[in-house]
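1. Sharing a model that was predicted from the sequence below.
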Amino acid sequence: MIQLSQEPVQIAGVPVRNHLILAAGVLGTCASSLLRMLRQGAGAVVTKSIGPEPRYGHAGPCVVVLEDGVMNAMGLPNPSKEFVNELALLDGEPVIVSIFGGNPDEFHEVAGWFADKAQAFELNVSCPHAAGFGAQIGTNPDLVHACTEAVKEWKRPVWVKLTPNVTDITAIGRAAESGGADAIVAINTVRAMRISTGLKRPVLGNTYGGLSGRAIFPIAVRCVYELYEACSIPIIGCGGVSCAEDVIEMMMAGAQGVEIGSAVAHEPDIFRRISDELYASDGIFADEIVGCAHVR
């Protein structure tokens, strides 16, 4: 397998310790969990998505573990502005704050709470199971542009996390880029559901949810590949990554880094394991393989 050199890494203007980033929504609601992931080898961490008001989320069941992934419908539970106090415990660490809102003004307001604390913002315009937020913003190019532009006013790097639940993800990627995004994160979960044949009802309390894990890795690779062809800003791959080979494949599709989420539930030290496999003293520079799978 191709291995990478252990060089200083910057992704879209954000200094990170390596190419591996904890995805939003996974162990992201308290400083101790985020610090644990950094100590275990994550190059940076993304917080749980924080919104304009506290939310308790959907009624359970909220998470279902499947044979090839995880399906969830959390409903964006978060402590809202109170999270500022938690983030203060992570001063100086490579922390990207995930934020959401129902319109550009709300995105701007929430970003302002963290403007002097976050290394960057990740805009959640892609959660598939929270009415009025997430994908209801991220399926509209004009709204994506406006929300990105609003957060850029805080003069911090802005990453925009896209939904795969659209006809053409490149149209959304271009809207984020035109709004001033510094990077695109692709992808969030795939809208899905399962039904309990014993109970004769959906297994999730919200009926529908988002599918993550190994099952969506090919979808994520395809989205990264398409966005690399359509956009000129960096791409961070996300979706089903669970080994060093997956990281290399994402990079060949066009990703400059990757986020890892669901795999952490089964293997809390996954960042350390992948780092040990991914890097070598005689490895190649990442730039040599980013986008190399594209035919020119």
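-> Sure, I can see it.

2. okay, CA-based contacts and neighbour counts for the rest of this
-> OK.

3. Now do the same contact list for the closest residue to residue 53 other than its chain neighbours.
-> Leaving aside its chain neighbours, residue 53 sits nearest to residue 80 (5.2 Å; criterion: Cα to Cα, 6 or more residues apart in numbering). For residue 80, the contact set (Cα atoms under 8 Å, 6 or more residues apart in numbering) comprises 50-55.

4. Structure two is appended below for comparative analysis:
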Amino acid sequence: MAQLTVTIDRLTLNNPVMTASGTFGYGFEFDDFIDVNALGGIVVKATTEEHREGNKYPRMAETSQGMLNAVGLQNKGIAYFRNAIYPALRKYTTKVIANVSGSTIDSYVAVAEIMNELDHISAIELNISCPNVKEGGMAFGTRCSSAAEVTKAVRKVYAKTLIVKLSPNVTTIGDIALAVEDSGADAVSLINTLLGMAIDVNSRKPKLSTITGGLSGPAIKPVALRMVWQVARTVKIPVIGIGGIASASDAIEFLLAGASAVQVGTANFINPGITIEIIEGINQYLDIQGFASVNDCIGALITE
């Protein structure tokens, strides 16, 4: 049996399979389906400084190869997370990573400061796909300058592993990755959802209340895989692959492209046990291919 342990900065994961933020709740919602501690880590749903109701319904729509969502980062804020959610997360031995979102740099910093005090939170994942209200609503992650600015500000107050989650809605994702690396990021995760929309032809209305939303699922995997491959060749920090992973084969593609670990998202809604199946499938692949460790597989793409 191959060795599955991987390292992301100071984090040692028992295996390279994690869950993606917003698709696995806080972990305990899945306790009846799987052994959560068997995962490499869980990324819990986004936390903001203040309570957020999220967007109006409808805010989810199925597509032929995935789903659109415009949930709007619904959560009860960092104070509630610290007092009500965090105590329930302490039972897990797997790594718990908190996704941090905000609308201003100060709001990101406020959440990161509190997360830094919570010893069972091993890392934060900075969601820079959020609109910057002080810059006309343009997402932090769509420009090198704003991506660097928010990363640098959070780095000053957060001492543990800092992962920055990159938006795919850019033309040069490698430049964004370099900007956050230079600003103190310990790792990058990508991709977040692609901007998309769907229309009900009978009512002639958008299927989402916000008109557009984030596309996830199998449809985005080729784009995600290409971006992971590009970024892995650009930065020196670890890369975490996300986007349309629904099988062990999908996950292995990301590892071969240079990802040190992967996150499984939309597939959790369809099959709550998919992450365990993926871990088992990776193990089988490594044995068949003769890899002694999953680390031997990372970046092992043959291009000639």
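-> Noted; the coordinates are in hand. Because the structure is predicted, anything quoted here is derived from the model rather than measured.

5. Could you quantify their similarity as a TM-score?
-> Here the TM-score for the pair of chains, by TM-score structural alignment, normalised by the length of structure 1, is 0.91; 290 aligned residues with a Cα RMSD of 2.2 Å.

6. Now do the same for the residue nearest to residue 53 of structure 1: its match in structure 2.
-> Under the alignment by TM-score structural alignment, residue 80 of structure 1 pairs with residue 77 in structure 2.

7. Got a quick ChimeraX command for the buried subset of the contacts of residue 80 of structure 1?
-> The following ChimeraX command selects only the buried members of those, with burial defined by 16 or more other Cα atoms under 10 Å:
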select :50,51,52
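
8. which stretch of helix or strand covers the corresponding residue of structure 2 for residue 205 of structure 1?
-> Under the alignment (TM-score structural alignment), residue 205 of structure 1 pairs with residue 209 of structure 2. Assessed by DSSP states H and E, residue 209 of structure 2 sits outside every helix and strand.

9. What of residue 148 of structure 2?
-> Secondary structure (DSSP H and E) places residue 148 of structure 2 in helix 144-157.

10. ok, and what's touching that helix?
-> Helix 144-157 of structure 2 has contacts (Cα under 8 Å, 6+ apart) with 105, 108-109, 112-113, 116, 126, 128, 140-141, 162, 164, 175-176, 179-180, 182-185.

11. How about residue 219 of structure 2, nearest residue that isn't a chain neighbour?
-> Closest residue in space to residue 219 of structure 2, ignoring its immediate chain neighbours: residue 65 at 5.1 Å, by Cα to Cα, 6+ apart.

12. and residue 185 of structure 2, how far is that from residue 128 of structure 2?
-> Distance of residue 185 of structure 2 to residue 128 of structure 2, computed by Cα to Cα, to the nearest Å: 12 Å.

13. just residue 187 of structure 2 next, same as before
-> Applying Cα to Cα, the value for residue 187 of structure 2 to residue 128 of structure 2 is 14 Å.

14. For those two, list the residues in contact with both.
-> Common contacts of residue 187 of structure 2 and residue 128, defined by Cα under 8 Å, 6+ apart, comprise residue 164.

15. buried set for the helix ranked longest in structure 1?
-> In structure 1, assigned by DSSP state H, the helix with the most residues is helix 217-230. Going by neighbour count (16+ other Cα under 10 Å), the buried part of helix 217-230 of structure 1 is 217, 219-228.

16. now swap in stretch 269-280 of structure 1 and tell me
-> If you call a residue buried by 16+ other Cα under 10 Å, then stretch 269-280 of structure 1 has these buried ones: 269-275, 278-279.

17. ditto for stretch 233-243 of structure 2
-> Going by neighbour count (16+ other Cα under 10 Å), the buried part of stretch 233-243 of structure 2 is 235, 237-243.

18. hang on, the earlier thing: which of the contacts of residue 80 of structure 1 lies closest to residue 188 of structure 1?
-> Closest approach to residue 188 of structure 1 among the contacts of residue 80 of structure 1 (Cα to Cα): residue 50, at 15.9 Å.
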